[in-house]
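Got a predicted structure here, sequence first:
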Amino acid sequence: MKLSTPILVKSPDLKLNYGSQFFNIGSCFANNLANKLSYFGFKTQQNPVGILFHPFAIEQFCKWLEAEAINLDLFVEQNKVWKSLQAHSVVQGETPEDLLFNLQKAVVETRNYLKTTDTIFITFGTAFVYHHLPTKKYVANCQKQHSSLFKKELIEIKALVEAMQQIIKTLSKFNQANIYISVSPVRHIKDGLVENNLSKANLLAAVHHVIENNTNVDYFPAYEIVMDELRDYRFYNRDLLHPNELAIDYVWEKFSIAFFEENALQLMHKVGKYRKLSAHRPLQENKATQLAHLAKINAFKQDLLAEEPHLQLDK
């Protein structure tokens, strides 16, 4: 009896291993993937200026990578903390100068990191953007400013394609990395469910147009796996919008099988055991027991590093 509609995940021509270096940018689902990569010891960086939901926001970050000046007119103060409308609120400063320094630091670190990155994952969340009326700029985050300062717009497919092409062009300049694009399965209910579907449709149409015209770009069907293969509320958090841990684990499993070499998959199993051992706390809390447990963890770690020097186990 067939109880689901499986989504085929295309494997890359050259599967990935622990020598691969990953960069993840985009919506919160990009962080889900990056967190899994980090957990299993891969070298990865994620969202240097926080979550960016739409292509225009990611394109703006790419302009910073190409040395465009950061727009100080889009700095705002909120509860004695400065934030940028072009970044997530996780990047902030006590003064405008502090905020500018933190943004510039993130840009410089990303430039350097991308020079040795061979695999990039981009996740687009929405085709809706907010237009900041005073500056006539599209923003990444409204930072709880008054709604009268913004106008919400649905970006048409042509403009989305142009933004995505520019993102790919910029990211490809640092190193000829393979780029994988996905559309986030997270529903943006504030836009309305009908509007959310229209937004996702525009993103999907734009993404596949871009893939057809770039040889180093391919698609990872995270959206289809959650929406069509899982297709059940038990795979969502209580908000019924965000995929839960079970769904994320399922997507990760399909991704891993399709993308990683067999040797990497076997080592990932060992790293998983190491992570669980590291998280375990002995029932007996005497010093001798604790020291023995720490010694066991360290010995396991050294064995793993001897087997694969590229492992990142300190995160």
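Arrived safely.

C-alpha only now, for contacts and for neighbours.
Fine.

how far away is Lys136 from Asn79?
25 Å (CA to CA, to the nearest Å).

ah, wrong one, I meant Asp13
Asp13 sits 50 Å away from Asn79, going by CA to CA.

picking that back up, neighbour count for Lys136 and Asn79, which is higher?
Lys136 (10 against 6; other CA atoms under 10 Å).

any idea how far that one lies from Thr126?
20 Å.

Check it against this one:
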Amino acid sequence: MVKLYTEVRVERRNDISITLSDRILMLGSCFSDEIGDKLLDAGFEVLCNPFGTLYNPASIASAIARLDASGTLFTAGDCVQIGAGDGRICSFEHHSSFAAPTQEAFLEKANGALLSSREFWRAANIVIITLGTSFIWKHDGKVVSNCLKRPAREFDRSMLTPDKTASLLNGIIDAHPDKKFIFTVSPIRHLGDGAHANTVSKASLHIALEQVLGTYPERTTYFPAYEILLDELRDYRFYATDLVHPRDVSVDIIWSRLKESLIPESEYRRLEANLKASAAARHIPHTEQ
């Protein structure tokens, strides 16, 4: 029979898996949120992006540093007014979904999330990090997670080298010997700078992860979400109408492959029961995957 696609092999590792008894922190691009929703529906204990969507390794490292910094909170000095006539208050460490009409309201929301997230983080034993881009933006010399519609002249843009990205990720792993790490590269393309720049950015992430995985083979693994969408599916039928984000069916396929590679078969019965219950709660027919 003629094969119409090349299947990406996803190997199961017995020493790194996720079970319904694990506590899982997910950080990274909006693809993290989509897979995080799947895990939540399946009954996993998951905290996804406590500061909102994060795209680059430096912002992810900063977010974890915040979670580690017991006793510290966001203050008035962290508050920034969103530009382009929006006027709401947020911070450069948060996604704009945290924005509020006043400084007080933002700080209450941000610090409430920070305190509850710290408690979860301390007990988390699995960390899933999805890297989106190597590009970073700095404001007054500090990497930002979101430019908040501020004028471009306020920021300096650069690209992290593979060595710098590897150093940031190594620092996270070294500081948390009690946790295991699952890395992915987001299949969502960042085309604002052009297709070539996106390719260079993603390649830099892959090179960095190769270094990290080689340094910590017993505590890290890689799940090929990027390769499944771009090398196996590789058709615009599998993209949303913006031709950048994956369609729901693509997320379902990637979730199915993740389940096969990272979730023990002994968990499948409970997992499927949880998925059916979640679907019933939303009045959505559930199809086993």
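Cool, got the structure. Values in this document were obtained by computation on a predicted structure and should not be read as measured data.

How alike are these chains, TM-score-wise?
The TM-score (TM-score structural alignment, normalised by the length of structure 2) is 0.89; 276 aligned residues with a CA RMSD of 1.9 Å.

Now check Met268 of structure 1 against structure 2: what is it aligned to?
Counting by TM-score structural alignment, Met268 of structure 1 corresponds to Leu271 in structure 2.

Oh, that last question was meant for Gly93 of structure 1, not what I typed.
Mapped onto structure 2 by TM-score structural alignment, Gly93 of structure 1 lines up with Ala100.

Hmm, that match is touching Arg88, no?
Yes: contact criterion CA atoms under 8 Å: Ala100 of structure 2 and Arg88 qualify, at 5.5 Å.

Return the residue of structure 2 aligned against Glu224 of structure 1.
Taking TM-score structural alignment, the alignment pairs Glu224 of structure 1 with Glu227 from structure 2.

what secondary structure does its match sit in?
Secondary structure assignment for Glu227 of structure 2 (DSSP: H, G, I helix; E, B strand; the rest coil): helix.

so who does it touch?
Val8, Pro187 (CA atoms under 8 Å, 6 or more residues apart in numbering).

Let me know whether the match of Met268 of structure 1 touches Leu39 as I believe.
No: counting by CA under 8 Å, Leu271 of structure 2 does not reach Leu39; the two are 9.2 Å apart.

and His245 of structure 2, what pairs with it in structure 1?
Residue pairing (TM-score structural alignment): His245 of structure 2 is matched to His242 of structure 1.

Now the match of Met268 of structure 1. Nearest residue, chain neighbours left out?
Once flanking residues are discounted, Leu271 of structure 2 sits nearest to Ala42: 5.1 Å by CA to CA, 6 or more residues apart in numbering.

Verify the contact between the one you found and Tyr268 for me.
No: the criterion here is CA under 8 Å, and Ala42 of structure 2 misses it with Tyr268 at 9.5 Å.

Which one's more surrounded, these two?
Ala42 (21 against 15).

Now do the same for the more buried one: its match in structure 1.
Counting by TM-score structural alignment, the partner of Ala42 of structure 2 is Phe40.

how near is its match to Ile51 of structure 1?
Note on Phe40 of structure 1: its distance to Ile51 of structure 1, by CA to CA, is 22 Å.

can you check Gln104 of structure 1 too?
Taking CA to CA, one finds Gln104 of structure 1 at 17 Å from Ile51 of structure 1.

Which of those two has more residues huddled nearby?
Higher neighbour count among Gln104 of structure 1 and Ile51: Ile51, with 24 against 18, using other CA under 10 Å.

Now check structure 2 for the residue matching the more buried one.
Using TM-score structural alignment, Ile51 of structure 1 sits opposite Thr53 in structure 2.

That match: helix or strand, and which one exactly?
Following DSSP states H and E, one finds Thr53 of structure 2 outside all helices and strands.

and the closest residue in space to it that isn't next to it in sequence, how many neighbours does it have?
Nearest residue to Thr53 of structure 2, sequence neighbours excluded (CA to CA, 6+ apart): Ser29, at 5.4 Å. Using other CA under 10 Å, Ser29 of structure 2 has 24 other residues around it.

The residue mapped onto Ser29 of structure 2 from structure 1 and Leu171 of structure 1: what is the separation?
With TM-score structural alignment as the criterion, Ser29 of structure 2 lines up with Ser27 in structure 1. Counting by CA to CA, the gap from Ser27 of structure 1 to Leu171 of structure 1 is 17 Å.

Also Thr215 of structure 1?
14 Å.

In terms of neighbours, single out the busier of the two.
Shown here are Thr215 of structure 1 and Leu171; by other CA under 10 Å, Leu171 has more neighbours (21 against 10).

Wait, a helix at the more buried one?
Yes: applying three-state DSSP, one finds Leu171 of structure 1 inside a helix.

Who are the contact partners of it?
With CA under 8 Å, 6+ apart, Leu171 of structure 1 has these contacts: Cys62, Leu114.

And the helices in the stretch 51-200 of structure 1?
55-65, 96-114, 157-174, 193-212 (DSSP state H, counting those that start in this stretch).

what residues are up against the residue nearest to Thr53 of structure 2?
Thr53, Leu54, Tyr55, Thr130, Leu131, Gly132, Ser186.

residue in structure 1 matching the fourth one?
Taking TM-score structural alignment as the criterion, the aligned counterpart of Thr130 of structure 2 in structure 1 is Thr123.

Then the last one?
With TM-score structural alignment as the criterion, Ser186 of structure 2 lines up with Ser184 in structure 1.
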